[in-house]
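*Asks:* sequence plus predicted model, see below.
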Amino acid sequence: MKLAPAFLSRAGWHVDEAAQLEALEGVLLQVWAEGCRPWPDIPLSQAAFVASLATHTPSPSVRTGIAGVFAQLTPGDLYLACACAGGIPAALAAFERRYIASIPATLGHMKLTESVLDDVRQQVREHLLVRTNRPPRISEYSGRSPLANWLRVVSVRTALSMLRTAREEDATGDEAILESLPASVGDPETEAIQRRYEGEFRQAMEDAFAALSSKPRYLLRLHFVDRLSTTKIGALFNVNQSTASRWLQSAQQDVHDETRRLLKERLDLSSQDFTSVLRSVESQLDLSLSRILTEA
């Protein structure tokens, strides 16, 4: 028995019973075998693999038990990531072939130029594989979801960050997103109200969008800027389509509610006048958010 003691020393678990130690040893041997099976040409040591596994494995609960802790693991992906973190050439070459080369297909919906795709690939390589004063970021991969999904999220974030940086050369941050208001719907009364309170509406929507936390802001960008369906957004976050749809609806509703609240707080109007203003802007909130984010 050698894997269990090495694992326990890293994981910080307390397992004293001989039966539990034997069970843990058996599970670790199985995970090791499953991990190296897809990569027979990548010479990763058991010690390195077990150390990585221990870093990312939570302590077992009474309900899950030792075996349950490893139930959601993808051993082959963790093996490759661990070998890449160790700088093993065969692993880096395999990661390049299987994952880096697939980035253009992953980002196909974004309609990026080849030069931009090259920059994305290079930034992903540097972000995940280059060792600086800390271990490569790929060592943070836990193996709890497929490596392809994890890399997809990293690639999309990298591409969006690059696009955002390019936009900021001509505009300042998220304020540029809220520069434009939607075209009027043609009703003279609505147009008059929108013209009169255009500045207040723009400021309220800007503040409402800025008040969002990073996750809903990211969801809205994925949906309105990158035209990702809720099915694809769900795949990025490893959740089903209904969950992604619920997240997106919640983010939109938060912007809507905060915009209404700020308008009511800031406009010194009678109840009747405010109702007219609110009716005018409410009919435009979804269109406003869509157009604002798309035109950013």
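*Replies:* Alright, I've got the coordinates. Residues are numbered from 1 along each chain as shown.

*Asks:* alpha carbons only for contacts and neighbour counts from here, please
*Replies:* OK.

*Asks:* and what about the residue most central in space within the chain, helix, strand or coil?
*Replies:* Residue closest to the average C-alpha location in the chain (Cα atoms, centre = their mean): Val153, at 5.0 Å. For Val153, the secondary-structure state derived from DSSP: H, G, I helix; E, B strand; the rest coil is helix.

*Asks:* which residues touch Gln249?
*Replies:* Neighbouring residues of Gln249 by Cα atoms under 8 Å, 6 or more residues apart in numbering: there are none.

*Asks:* revised request: answer the last question for Asp207.
*Replies:* By Cα under 8 Å, 6+ apart, the neighbours of Asp207 are Thr259.

*Asks:* quick one: it and Asp170, what's the gap?
*Replies:* Distance, Asp207 to Asp170, using Cα to Cα, to the nearest Å: 21 Å.

*Asks:* same question, Cys84
*Replies:* From Cys84 to Asp170 the distance is 38 Å (Cα to Cα).

*Asks:* neighbour count: these two, which is higher?
*Replies:* Legend: neighbour count by other Cα atoms under 10 Å for Cys84 and Asp170, higher for Cys84 (25 against 9).

*Asks:* report the secondary structure state of the more buried one.
*Replies:* Cys84 - assigned by three-state DSSP - is helix.

*Asks:* what sits against it?
*Replies:* Going by Cα under 8 Å, 6+ apart, Cys84 touches 91-92, 95, 129, 138.

*Asks:* structure two is appended below for comparative analysis:
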Amino acid sequence: MSKERQTDSLTGLLKEALPAERHAELEAVEGLEELLRRHLEEARTQWPTSHLSDETFLRHLASQLPAGKVSEVLCVVQAADLYLACACSTGEPSALAAFERHILRHIPARLGRLSPSVVEEVLQVLRERLLVARGNTPPKIASYGGRGPLLTWVGIVAARIAGELVGRDERLQLVAEPPEELARLLAPDDPEYALLREDARQLLVESLRKAVAVLPEQERALLRLHHFHGFTMDRLTLMYGGSRSGVARRVADARKLLLEHVRMELAPRLKQDRLALESLLGLVSSRLDISLQGLLD
């Protein structure tokens, strides 16, 4: 047992984990010993079956304290979540079980409209990516910094994985969605759509399917992720990189291209009924506008 531990000093343990030149930052934190004790009590109350030593947790906490922001981070850190992540990174069985029960089980609801088989694949990749060490590199969950909820952080990683899987798996192309699903999502509870004759509805659905089929893969993926899987602009930006406005423009351009293809599909079949053509195009356009409005604000 270390000398610091003998004096029951959590501050001492934290200092041991930081370079000497950074000790002044700790000394500037008012009530540090009590703050660390509260963090540990909170963590152990929430995860009573996980047994992590003070030294192990405080060493992990020290690794997440950026220079110049020690006081700020210590005051806002999600101590219980950081404790669980640290325990998981060591492979502690009860922590891994708690991670499954309290974190992973909530992830499917955050993935949008994915098939059960794809959700299961996302979860499996997520487990491997977060919980499995690679050579001398610790599990990725060790990089969680505790400055936001662990569930949110894991959800972002899961969304990226879902995007990777959906983007490369042609079985999930938008054209594979049932015609009823296409129509329902483009015109939910729309009285104008409800008034369409059955033959007009079918024509609309067929035209949409053909139009989507000829879209380039990137545009098809963007529309699929947003319209069918419910990915927000923030989630798309995390997946594709760049700025939020830049990704929004790409989604808007994909929408325009889709509408152009829909017009090309409908025009030859409705050349004698211009009013019907414009009505169907207006319906598709208005529903897409409403759906995209949240992205483009």
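*Replies:* Cool, got the structure. Since this is a predicted model, take the numbers as computed values, not measurements.

*Asks:* care to give me the TM-score?
*Replies:* Overlay of the two chains. TM-score (TM-score structural alignment, normalised by the length of structure 1): 0.56; 200 aligned residues with a Cα RMSD of 3.8 Å.

*Asks:* hang on, the earlier thing: and which of the contacts of Cys84 of structure 1 is nearest Gln203 of structure 1?
*Replies:* Ile138 (40.8 Å; Cα to Cα).

*Asks:* ok, the closest one touching Glu126?
*Replies:* No - here Ile138 of structure 1 does not reach Glu126: they are 10.3 Å apart, not a contact under Cα atoms under 8 Å.

*Asks:* more neighbours: these two, which one.
*Replies:* Neighbour comparison, Ile138 of structure 1 and Glu126: the larger count goes to Ile138, with 24 against 14 (by other Cα under 10 Å).

*Asks:* tell me the contacts of Arg44 of structure 2?
*Replies:* With contact set as Cα under 8 Å, 6+ apart, Arg44 of structure 2 has these partners: 50, 80.

*Asks:* please pull up the equivalent of it in structure 1.
*Replies:* Matched to structure 1 by TM-score structural alignment, Arg44 of structure 2 sits across from Cys36.

*Asks:* pull the contacting residues for Val77 of structure 2.
*Replies:* Per Cα under 8 Å, 6+ apart, neighbours of Val77 of structure 2: 145-148.

*Asks:* aligned partner of it in structure 1?
*Replies:* Applying TM-score structural alignment, one finds that Val77 of structure 2 aligns to Leu73 in structure 1.

*Asks:* its match and Ile193 of structure 1, how far apart?
*Replies:* Distance, Leu73 of structure 1 to Ile193 of structure 1, using Cα to Cα: 57 Å.

*Asks:* related to what we said a few turns ago, how much space separates the match of Val77 of structure 2 from Arg152 of structure 1?
*Replies:* 18 Å.

*Asks:* same question, Ala244 of structure 1
*Replies:* Taking Cα to Cα, one finds Ala244 of structure 1 at 16 Å from Arg152 of structure 1.

*Asks:* neighbour count: those two, which is higher?
*Replies:* Using other Cα under 10 Å, the more surrounded residue of Ala244 of structure 1 and Arg152 is Ala244, with 22 against 19.

*Asks:* which non-adjacent residue is nearest that one?
*Replies:* Nearest residue to Ala244 of structure 1 in three dimensions, chain neighbours excluded: Gly234, at 5.0 Å (Cα to Cα, 6 or more residues apart in numbering).

*Asks:* near that neighbour, how many other residues are there?
*Replies:* Neighbours around Gly234 of structure 1, by other Cα under 10 Å: 18.

*Asks:* quick one: contacts of whichever strand or helix holds it?
*Replies:* Secondary structure assignment for Gly234 of structure 1, by DSSP states H and E: helix 230-237. By Cα under 8 Å, 6+ apart, the surrounding residues in contact with helix 230-237 of structure 1 are 149-150, 152-153, 219, 222-223, 240-245, 248.

*Asks:* now check structure 1 for the residue matching Ala194 of structure 2.
*Replies:* So, by TM-score structural alignment, Ala194 of structure 2 is left unmatched.

*Asks:* and Ala194 of structure 2, how close does it get to Val212 of structure 2?
*Replies:* The separation that Ala194 of structure 2 has from Val212 of structure 2, given Cα to Cα, amounts to 23 Å.

*Asks:* neighbour-wise, which of those two wins?
*Replies:* More neighbours surround Val212 than the other of Ala194 of structure 2 and Val212, with 24 against 12 (other Cα under 10 Å).

*Asks:* the more buried one in helix, strand or coil?
*Replies:* Classified using three-state DSSP, Val212 of structure 2 is helix.

*Asks:* test my guess that it contacts Gln218.
*Replies:* No - in this structure Val212 of structure 2 lies outside contact range of Gln218 using Cα under 8 Å: 11.5 Å.
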